[in-house]
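Engineer: Structure here, sequence nowhere to be found:
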């Protein structure tokens, strides 16, 4: 008698997580960036805001982050300065960079004519000075 072929054991959660991470490469660059890098930035900012909320109080952390309240007017000015700088420098830079990247991707995706070709067409239609006439031998 022949034994039936053995089936492979089901994947463990670790193997499933590894396979999911490897499958992210099929996404386009923006989706890949949002799922890998942006999540880390948002988690870091969320952790900092959460720490500020627990230490300073949620209302105070919010007011320091958006600049209503000075970091020096809190019981923990060191944490408040970091939270204030994060709210005023890093968050707008992150949001602006992500938005700029996504908008430029959409513009590039919709562009049907290469930029060099557009510039050449603009130069020819501008009608700049013509070539000098050829001199005849006299």
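Structural biologist: Sure thing, it's come through. Fair warning: this is a prediction, and the values are worked out from it, not measured in the lab.
Engineer: alpha carbons only for contacts and neighbour counts from here, please
Structural biologist: Fine.
Engineer: All the strands of this structure, residue numbers only.
Structural biologist: In the chain, no strands are defined using DSSP state E.
Engineer: From residue 22, how far off is the residue minimising distance to the centre of it?
Structural biologist: Centroid-nearest residue in the chain: residue 98, 3.5 Å away (criterion: Cα atoms, centre = their mean). Noted for residue 98: a distance of 23 Å to residue 22, by Cα to Cα, to the nearest Å.
Engineer: correct me, but residue 84 touches residue 62?
Structural biologist: No - with contact defined as Cα atoms under 8 Å, residue 84 does not count as touching residue 62 (9.2 Å).
Engineer: Put this next to the previous one:
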């Protein structure tokens, strides 16, 4: 007789960490459009903006990097300028675009939530609510 253990009848082994992460990444398509964009492309945009801010923070100082990014200080007024111009463009174009798209998405979702029903359905429900209740059949 051999001492090898027989396979358990409980089915396949539970998925490993890599398989669970892969399944979660595949499930990202179930997110709303803005959530999917934020996970797929927005992370890249925000990561580049963050990397530019950190680079400029070390090269021109944190206060100057913030002032250049929000447009208080011109990138031409700091040294070195080669790193301040991309940060200024990111602060002027990319960050407002992400914020604007988030606001637009929220507003669009609210509008769609209020237009989810057809006009005929709404009118039929209003007529049903406005109609007098049926009488109970015993008269006298």
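Structural biologist: Done, it's in. Only a predicted model underlies this, so the values are computations on that prediction, with no experimental measurement involved.
Engineer: TM-score of the superposed pair?
Structural biologist: Scored against TM-score structural alignment, normalised by the length of the first structure, the superposed chains reach a TM-score of 0.68; 115 aligned residues with a Cα RMSD of 2.6 Å.
Engineer: quick one: contacts for the residue nearest to the centre of the first structure?
Structural biologist: Applying Cα atoms under 8 Å, 6 or more residues apart in numbering, we find residue 98 of the first structure in contact with no residue.
Engineer: Show me what it lines up with in the second structure.
Structural biologist: Under the alignment (TM-score structural alignment), residue 98 of the first structure pairs with residue 102 in the second structure.
Engineer: Could you identify the longest helix within the second structure?
Structural biologist: Of all the elements of type helix in the second structure, the one with the most residues (DSSP state H) is helix 95-114.
Engineer: For the aligned partner of residue 32 of the second structure in the first structure, the count of nearby residues, please.
Structural biologist: Residue correspondence to the first structure (TM-score structural alignment): residue 32 of the second structure is matched to residue 28. Applying other Cα atoms under 10 Å, we find 9 residues neighbouring residue 28 of the first structure.
Engineer: what's the answer for residue 65 of the second structure, then?
Structural biologist: Residue 65 of the second structure: 26 neighbours (other Cα under 10 Å).
Engineer: quick one: it from residue 88 of the second structure, how far?
Structural biologist: Between residue 65 of the second structure and residue 88 of the second structure the computed distance is 9 Å (Cα to Cα).
Engineer: same deal with residue 23 of the second structure?
Structural biologist: 39 Å.
Engineer: can you check residue 117 of the second structure too?
Structural biologist: Separation of residue 117 of the second structure from residue 88 of the second structure (Cα to Cα) stands at 45 Å.
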